[in-house]
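Participant: this one's structure only:
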């Protein structure tokens, strides 16, 4: 199980980097134009992905008051993307430090509404990667609508073929 989750973490980091490169190749104004999707702009969608990765990593580390970055971040897109990549790297490093017992351990956490839950660590990680993939797909569509012409392929099989 650790091998699979480590590979997903590596894939997540790789795919995020490709999308970030495509985002940052656009004029800044393009990242903030309104596009109908789960979130109103490319920047807000990317911020949501980073925020989710960050809060889940903090929950896994048993931080009792994890920060929801999306509610407070006001910086530039490049800073946001650098932080997003850093969080993805930290997530990968976190997984590399786990063993099968740790992966099966129960993570107790509260959502942002204060509801408490318990979930095995491996299921939390699976959720994080699935969530990122879902929203990266939205980013690809939004990038096209914003005028990006160099759209990266971010399918898992593309990552695997490079190995």
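Facilitator: Nice, thanks for sending it over. Only a predicted model underlies this, so the values are computations on that prediction, with no experimental measurement involved. Numbers count the residues shown, from 1 in each chain.
Participant: Please make it C-alpha for all contacts and neighbour counts, starting now.
Facilitator: Fine.
Participant: what's the span of stretch 116-124 from first residue to last?
Facilitator: Distance between the two ends of stretch 116-124: 14 Å, counting by CA to CA, to the nearest Å.
Participant: residues of it that come out buried?
Facilitator: Within stretch 116-124, the residues scored as buried using 16 or more other CA atoms under 10 Å are 121-122, 124.
Participant: Can you tell me which of the residues you listed comes closest to residue 149?
Facilitator: Minimum distance to residue 149 across those is 34.4 Å, recorded for residue 124 (CA to CA).
Participant: contacts for the one helix or strand residue 86 maps to?
Facilitator: Using DSSP states H and E, residue 86 maps to helix 77-96. If you take CA atoms under 8 Å, 6 or more residues apart in numbering as the criterion, helix 77-96 is touched by 2, 5-6, 9-10, 12-13, 16-17, 20, 24, 28, 43, 46-47, 49-50, 53-54, 57.
Participant: ok, structure two:
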């Protein structure tokens, strides 16, 4: 549990860093903004499943409303994940969660694997965002875990 909590702290930090880099770049790339919104909404989707709620109302690939709205979504996600994890014990990590995917398929996945999915999915897309920023000539955000761990 300690490792997952630490990795979640990294996720919150990295989400903020990538948003800061996007703001500093003044990018107008709609696909790049859609991608960062996707990360935030995916976090929200998985959280709703962990909470036993339906997630099918969330659209994963819509146009972004702007970085301010995305930042607010990331902040709300962080607050809700923190509350969820605060009440979760080590033994609960292997509990199976039943849920439906966005296209209606039924699955069962452990809480541990869902949390790892959230962590790895975000890092994958932050890498894509950094690459796009670099290609635009903007400064990418250093979001590696080791950078976070040195703070």
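Facilitator: Yep, it's here. What you see is a predicted model; the values in this text were computed from it and never measured.
Participant: Fetch the TM-score of the aligned pair.
Facilitator: Comparison of the two superposed chains (TM-score structural alignment, normalised by the length of the second structure) gives a TM-score of 0.90, and 151 aligned residues with a CA RMSD of 1.8 Å.
Participant: Okay, and which of the buried residues of stretch 116-124 of the first structure map to helices?
Facilitator: Counted as lying in helices by DSSP state H, out of these, are 121-122, 124.
Participant: quick one: contacts for residue 26 of the first structure?
Facilitator: Residue 26 of the first structure is in contact with 147-148, counting by CA under 8 Å, 6+ apart.
Participant: Now do the SS call for it.
Facilitator: Following DSSP: H, G, I helix; E, B strand; the rest coil, the label given to residue 26 of the first structure is coil.
Participant: For it, give its distance to residue 146 of the first structure.
Facilitator: If you go by CA to CA, the gap between residue 26 of the first structure and residue 146 of the first structure works out to 8 Å.
Participant: okay if I get the buried residues of stretch 116-124 of the first structure as a markdown table plus distance to residue 159 of the first structure?
Facilitator: Converted to a markdown table, these look like this (distance: CA to CA, whole Å):
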| residue | distance to residue 159 of the first structure |
| --- | --- |
| 121 | 24 |
| 122 | 21 |
| 124 | 22 |
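Participant: Setting aside sequence neighbours, what's the nearest residue to the equivalent of residue 138 of the second structure over in the first structure?
Facilitator: With TM-score structural alignment defining the correspondence, residue 138 of the second structure maps onto residue 148 in the first structure. Leaving aside its chain neighbours, residue 148 of the first structure sits nearest to residue 26 (6.7 Å; criterion: CA to CA, 6 or more residues apart in numbering).
Participant: The most far-flung residue of the first structure relative to its centre and residue 2 of the first structure, how far apart?
Facilitator: Seen from the C-alpha centroid of the first structure, the residue lying at the greatest distance (CA atoms, centre = their mean) is residue 101, 24.7 Å away. Distance of residue 101 of the first structure to residue 2 of the first structure, given as CA to CA: 10 Å.
Participant: How about the contacts made by residue 111 of the second structure?
Facilitator: Neighbouring residues of residue 111 of the second structure by CA under 8 Å, 6+ apart: 50, 92-97.
Participant: per the alignment, it corresponds to what in the first structure?
Facilitator: Looks like residue 111 of the second structure aligns to residue 121 there (TM-score structural alignment).
Participant: Measure how buried the counterpart of residue 73 of the second structure in the first structure is and give me the count.
Facilitator: Matched by TM-score structural alignment, residue 73 of the second structure corresponds to residue 83 in the first structure. Using other CA atoms under 10 Å, residue 83 of the first structure has 16 other residues around it.
Participant: Then the one 4 residues further on?
Facilitator: For residue 87 of the first structure, the tally of surrounding residues (other CA under 10 Å) stands at 19.
Participant: same question, residue 112 of the first structure
Facilitator: Residue 112 of the first structure: 12 surrounding residues under other CA under 10 Å.
Participant: From residue 48 of the first structure, how far off is it?
Facilitator: 14 Å.
Participant: try residue 10 of the first structure
Facilitator: Taking CA to CA, one finds residue 10 of the first structure at 20 Å from residue 48 of the first structure.
Participant: Which one of those two is surrounded by more residues?
Facilitator: Legend: neighbour count by other CA under 10 Å for residue 10 of the first structure and residue 48, higher for residue 48 (21 against 18).
Participant: Looking for the alignment partner of that one in the second structure.
Facilitator: Aligned partner of residue 48 of the first structure by TM-score structural alignment: residue 38.
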